[in-house]
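Visitor: my questions are about this predicted structure, shown below with the sequence.
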Amino acid sequence: MHLVLTGATGLVGSAVLQQMLVTPSVSKVSILSRRPVAQVEGHSKARVIIHKDYATYPPELLNQLKDVDGVVWAQGISSVSVSKPEYEQITNTYPLAFARALSTTLAPKPVNFIYVSGEGATTTPSFLTQHWARIKGLTESSLVALSKQPEYANLRPISLRPGAVDPTFHTEVKDFVPRRTAAMGMVEKAALPVFRGLLPSMMSPTKELGKVLVELAMGDGGAHKEGESGVSGEGRTLSNAAMRRLAGI
């Protein structure tokens, strides 16, 4: 299978990429990135497509993706690192633009589009809802709405909401995850064991998270069963509880 990944140099993206590289049935990995990706050096089935503007996708780029089977959209940024308009562009505009472009390129062939959202995102915000949760929820619902339009009917979106992302035991990616500032590193070192002990159900270990995301990208793209633990959004939104259930943890 041919899979596409964005956000490969991020925390979640590094885990997804590692899983793609070791999965025998993944024959090709195309990575959209603004810069080279050190993690794929020496891996013949992976290629990095340097791309700067994620709001537009020229024909020469899309021509390289004509046989794609699935996408993991792991590109993202902390809402405290950018302005609200920038956050909306990165979190909403970019994935929707690529979903439209790729769906049109591949039609009528189905394509799985797996969007990495976040626990706490909501499609029914109130005036108390944080901006990041509102925008991620908007993207989740927009992807589902897009797939219902006739011209994008081959799109198979699934949004997954990780909880506290924990790379502690994922030794294969330790050299590739983004470096933390000293302060962030100290907070993470102190907080993760506490959360792991007191609230294990809120944890998203990166090895298991990456595996579930890749399996979703390789799957049949069908909606999950409403009523199952952690499933919502017409069967196309999976909470961290659903991720852990699918991972067997």
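Guide: Yep, that arrived.
Visitor: C-alpha from now on. contacts and neighbour counts both.
Guide: OK.
Visitor: for residue 187, see how far away residue 181 is.
Guide: Distance, residue 181 to residue 187, using C-alpha to C-alpha, to the nearest Å: 10 Å.
Visitor: can you pull out the strands in the chain?
Guide: With DSSP state E as the criterion, the chain has strands at 2-6, 28-33, 46-50, 70-73, 111-116, 155-160, 164-166, 203-205, 231-232, 237-238.
Visitor: how about those, which one is nearest residue 146?
Guide: Closest approach to residue 146 among those (C-alpha to C-alpha): strand 155-160, 7.9 Å.
Visitor: now the angle from the closest one to strand 111-116?
Guide: Calculated by axes from the mean of the first three to the mean of the last three C-alpha atoms, to 10 degrees, strand 155-160 forms an angle of 20 degrees with strand 111-116.
Visitor: what helices or strands is strand 155-160 leaning on?
Guide: For strand 155-160, the packing partners by 3 or more C-alpha pairs under 8 Å, 6 or more residues apart in numbering; DSSP states H and E come out as strand 111-116, helix 131-147, strand 237-238.
Visitor: neighbouring contacts of it?
Guide: Strand 155-160 is touched from outside by 99, 103, 110-118, 140, 143-144, 146-147, 213, 216, 221-223, 236-240, 243, with contacts defined as C-alpha atoms under 8 Å, 6 or more residues apart in numbering.
Visitor: of those, select the buried ones using a ChimeraX command.
Guide: Buried subset of the contacts of strand 155-160, written as a ChimeraX selection, criterion 16 or more other C-alpha atoms under 10 Å:
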select :99,103,110,111,112,113,114,115,116,117,118,140,143,144,146,147,213,216,221,223,236,237,238,239,240,243
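Visitor: grab the nearest non-local neighbour of residue 95.
Guide: With sequence-adjacent residues excluded and distances taken as C-alpha to C-alpha, 6 or more residues apart in numbering, residue 95 is closest to residue 73, at 7.0 Å.
Visitor: just to check, that neighbour is in contact with residue 117?
Guide: No. The pair residue 73 / residue 117 is not scored as a contact, 9.2 Å apart, by C-alpha atoms under 8 Å.
Visitor: for comparison:
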Amino acid sequence: MRVLLAGATGLVGAQVLQRLLSDPRCSGVVAPTRRALARTDPRLLNPVLDFAGLAAVAQGWQVDAVICALGSTMKQAGSREAFQQIDHGYPLAIAQAVRANGCEVFALNSAAGANPRSLVFYSRVKGELEQDLRALGFASLTLVRPGLIGGDRAERRAGEHVASVVLGALAPVLPRAWRINPASRIADALVQAVLDPQPGVRVVGSAELV
């Protein structure tokens, strides 16, 4: 499988990249980023580009599967419009481009609570993306919905840090769906979804990512 990985510099995406390049089932990885990756590998193609033009460039990449780990926060994005573009616009544009080229397999790192009718803006954007991806008709579509993601980020998110401390302390008494989801477990689910694709739409909830 030749895989397009969007979001290779993020907490989850970096672990996905590591797993893909160490798995013999993966023949190559296309990992577009805004800044060059530190890692090099004969099977890794790392186009450095502006994501605003990613969809047009993606039409020239022949891949068998996509893992999308793009994602931001309202604080990082700076506005609702920017967040919508990063978490919905870019992933959907990538999906449309590769689908037009015959790609049949797509795995998305979404979020717990994703719902296109949610009153919460974040959850609604995630849900709208899932809805739009379903409409593209991928033969295999996996929607991974983690809760709070555990791991060391390059940029510390104060709210997540506090929540992780609290949830970590309460883990023994919390339901599985409320526990911290390690980035490694999320990466495992995404990689498995594209290297051993199953037909139809599958949702992987936070309880499966503990």
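Guide: Structure's in. What do you need? Note that the structure is a prediction, hence the values are computed from the model and not measured.
Visitor: what's the TM-score here?
Guide: Here the TM-score for the pair of chains, by TM-score structural alignment, normalised by the length of structure 2, is 0.86; 207 aligned residues with a C-alpha RMSD of 2.4 Å.
Visitor: circling back to that earlier point, reformat the strands of structure 1 as JSON lines; add distance to residue 81 of structure 1.
Guide: Below are the strands of structure 1 laid out as JSON lines (distance: least, C-alpha to C-alpha, whole Å):
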{"stretch": "strand 2-6", "distance to residue 81 of structure 1": "19"}
{"stretch": "strand 28-33", "distance to residue 81 of structure 1": "19"}
{"stretch": "strand 46-50", "distance to residue 81 of structure 1": "23"}
{"stretch": "strand 70-73", "distance to residue 81 of structure 1": "19"}
{"stretch": "strand 111-116", "distance to residue 81 of structure 1": "18"}
{"stretch": "strand 155-160", "distance to residue 81 of structure 1": "22"}
{"stretch": "strand 164-166", "distance to residue 81 of structure 1": "18"}
{"stretch": "strand 203-205", "distance to residue 81 of structure 1": "22"}
{"stretch": "strand 231-232", "distance to residue 81 of structure 1": "29"}
{"stretch": "strand 237-238", "distance to residue 81 of structure 1": "26"}
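Visitor: what about those, which gets the closest to residue 192 of structure 1?
Guide: Here strand 164-166 is closest among those (C-alpha to C-alpha), at 7.2 Å.
Visitor: what range in structure 2 does the closest one sit on?
Guide: The counterpart of strand 164-166 of structure 1 in structure 2, counting by TM-score structural alignment, spans residues 148-150.
Visitor: number of nearby residues for the residue mapped onto residue 120 of structure 2 from structure 1?
Guide: In structure 1, residue 120 of structure 2 lines up with residue 130, judged by TM-score structural alignment. Counted by other C-alpha atoms under 10 Å, the residues lying close to residue 130 of structure 1 total 14.
Visitor: repeat for residue 53 of structure 2
Guide: 11.
Visitor: and for residue 11 of structure 2?
Guide: 20.
Visitor: that one against residue 151, yeah?
Guide: Yes. Assessed by C-alpha under 8 Å, residue 11 of structure 2 is found in contact with residue 151 at 7.1 Å.
Visitor: now the common contact residues for these two.
Guide: Taking C-alpha under 8 Å, 6+ apart as the contact rule, residue 11 of structure 2 and residue 151 both touch residue 183.
Visitor: before we move on, back to that, give me the contacts around the match of strand 164-166 of structure 1.
Guide: Stretch 148-150 of structure 2 has contacts (C-alpha under 8 Å, 6+ apart) with 160, 163-164, 179-183.
Visitor: over to stretch 161-170 of structure 2?
Guide: Contacts for stretch 161-170 of structure 2 (C-alpha under 8 Å, 6+ apart): 148, 150, 178-180.
Visitor: and that stretch, what's buried?
Guide: 164, 167.
Visitor: just stretch 33-50 of structure 2 next, same as before
Guide: Neighbour count says stretch 33-50 of structure 2 has 33, 44, 46-47 buried, by 16+ other C-alpha under 10 Å.
Visitor: what is the neighbour count of residue 17 of structure 2?
Guide: For residue 17 of structure 2, using other C-alpha under 10 Å, the count is 24.
Visitor: once you drop chain neighbours, what's closest to it?
Guide: residue 8 (6.3 Å).
Visitor: hang on, the one you found packs against residue 67?
Guide: No. Contact status for residue 8 of structure 2 versus residue 67: not in contact, 9.5 Å apart, counting by C-alpha under 8 Å.
Visitor: those two: which is more packed in?
Guide: residue 67 (28 against 24).
Visitor: aligned to that one, what sits in structure 1?
Guide: Aligned partner of residue 67 of structure 2 by TM-score structural alignment: residue 72.
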